[in-house]
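J.: Predicted model and sequence below, questions to follow.
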Amino acid sequence: MHFRKLDGTNFVHTVAQQAADLGVAVALVWFIFKLVSIVDFKLKKWAASTDNAIDDVLAPLAGRTMRVFIVIIGGILIIQNLTGVKFGALLASLGIGGIAVALATKDSIANFFGTLTILFDKPFQLGERILIDNYDGVVEDVGFRSTRIRTLTGHLVTIPNGKAVSSGVENIGKRPHIRWLTNITITYDTPPDKVEKAVSIIKEILDNHEGMHPDFPPRVYFNGFNDWSLNITVFAWYHPAVYWD
């Protein structure tokens, strides 16, 4: 006895083929899932061996995120195999809704890879002062999707990890010294000898000041005439690079 569908195809053969395809899909998803679990274990072990607090936060997040992606993609493949529905064509038929889903997925993927970049490249650590996209502050938290920094004015700013990586990170906390530049003005009726004495006094104060960088001695000199005053320029390099010392 032969079971045939209305289109003439063998029903038993079709079911067997679908079952075989389904079995292969499930086995493949399970294999990749277990492989990701091994990678997750290695990541956690590696994070525990480092001194970077961000590693302890992001390593488990990266592992969980990879597993979620595998489950979602595997589920889509299995449903597609069972129903024959092509999700790509379905999203395309949704028009604007499909575009919105695609854009949301794009942002999520960008943030995920941004998180991996932060995890492996270590552009900054918790507690360091950084500058991202004109936001200057101290890193308080790094999550799967975003990084939070406390600005010098006290505001808490949340920046997507994808944007943080693509826009560039200036790690102020890792600079070797602070360059301090200021101008000191004196009245026009100041005699030249007193101008020279003022320059000498300022340089002596800085030379004897604690924290001056040994490789970059202070520079103090008269450099010009302002509209209403004479101008003395002062350069100093402070070490270590901590503003509050």
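T.: Sure, I can see it.
J.: When you work out contacts or count neighbours from here on, use the C-alpha atoms and nothing else.
T.: Noted.
J.: can you tell me the helix or strand for A89?
T.: Secondary structure assignment for A89, by DSSP states H and E: helix 87-93.
J.: Tell me which other helices or strands that helix touches.
T.: helix 96-121 (3 or more CA pairs under 8 Å, 6 or more residues apart in numbering; DSSP states H and E).
J.: Can you name every helix or strand that the helix it packs on contacts?
T.: helix 53-83, helix 87-93, helix 161-167.
J.: Flag every buried residue along the last one.
T.: Same thing as helix 161-167. N161, G162, K163, A164, V165 (16 or more other CA atoms under 10 Å).
J.: Would you confirm that the fourth one contacts G114?
T.: The reference is to A164. Yes: in this structure, A164 is within contact of G114 by CA atoms under 8 Å, at 7.5 Å.
J.: Check it against this one:
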Amino acid sequence: MYNFNQSSFAIIGYDSLEEPFTNIGTAFFINAKGNFITAGHTFKNQNRIYFAVLNEKRYPIEIIYNEYEFMENQKAPYHKDLIIGLVIGVTGNSYYSLADKNGVKKSEIMAIGFSRTQYGEVCSQLDSPNGISTDCNDGNSQITDGIGTKSPDLGLIRFSKLEANYNRAGLDRIYIIAPREVLINGFRFDLEIDGLDPAGLSGGPILENGNVIGMLISKDAAISSTYIMECLSTNDIQFTKN
């Protein structure tokens, strides 16, 4: 078992382990036992092989709970795009607390995550409720993974943090093919960089005062932390509420 000070990390998927990763998303720990939250659509291609990237190493993943529907199949009252998982071989990691409240209109929040492109501010240390979360990669490392192979393609991963403002509770018409009904388990936000679609940050935490208030699923929509806590409780997964 390994200990980590990263509270969030990249999820990467391969069509072939002999080629660079095909897709990338973000996940975050919700306890010190290696359990994490991410977006269901990060794993929508079931033929791919997925790994977590932590401290410049690649680790296998176990899916505990998968709640995902394609956009055209979404139905009220809940938007289904949530995965609860476990990073194999990880314990004692830092993690985020989940806020037991909704945001307030125009309140300042932050989206963080990993992608092939660095958005917003440069890589830096992030304060988390239980310590310092480094969440950084300089992009130049020759990375050795947790299953014993060199993976230089992981040096392509970039960390980003984006400032935003809470908009309103409820989700409707996230994409043109999505239903018009209001979905009650999420909220809208506005990135301070207009028009930005931060590919790769899906599944990452949205923070207010260091606590998670939601999980990013699109450039302006998130699943709420209160709904995430309901799913964790149903699956008997430990988490910290704040």
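T.: Right, received. Where do you want to start? In this text, all values refer to a predicted model and were calculated from it rather than measured experimentally.
J.: quick one: TM-score?
T.: The TM-score (TM-score structural alignment, normalised by the length of the second structure) is 0.20; 81 aligned residues with a CA RMSD of 6.1 Å.
J.: Quick check: nearest residue in space to F225 of the first structure, chain neighbours excluded?
T.: Spatial nearest neighbour of F225 of the first structure, excluding adjacent residues (CA to CA, 6 or more residues apart in numbering): N231 at 5.9 Å.
J.: And A221 of the second structure, by the same measure?
T.: Closest residue in space to A221 of the second structure, ignoring its immediate chain neighbours: R188 at 4.6 Å, by CA to CA, 6+ apart.
J.: Helix 96-121 and the helix or strand hosting I149 of the first structure, what's the angle between them?
T.: Using DSSP H and E, I149 of the first structure falls within strand 146-151. Strand 146-151 of the first structure and helix 96-121 are oriented at 70 degrees to each other (axes from the mean of the first three to the mean of the last three CA atoms, to 10 degrees).
J.: what's strand 146-151 of the first structure packed up against?
T.: Secondary-structure packing of strand 146-151 of the first structure (3+ CA pairs under 8 Å, 6+ apart): strand 135-142, strand 156-160, helix 161-167.
J.: wait, which of those is closest to Q17 of the first structure?
T.: Checking these against Q17 of the first structure by CA to CA gives helix 161-167 as the closest, at 42.1 Å.
J.: Show me what the closest one is in contact with.
T.: Helix 161-167 of the first structure has contacts (CA atoms under 8 Å, 6 or more residues apart in numbering) with 107, 110-115, 117-118, 132-133, 144-147.
J.: Just the closest of the residues you listed to I178 of the first structure, please.
T.: With CA to CA as the yardstick, the closest approach to I178 of the first structure among these comes from I132, at 18.6 Å.
J.: dump the residue contacts of the closest one.
T.: Contacts of I132 of the first structure (CA under 8 Å, 6+ apart): A164, S167, G168, V169, E170.
J.: Distance check, the last one against A110 of the first structure.
T.: E170 of the first structure sits 20 Å away from A110 of the first structure, taking CA to CA, to the nearest Å as the criterion.
J.: just the fourth one next, same as before
T.: From V169 of the first structure over to A110 of the first structure the distance is 16 Å, taken as CA to CA.
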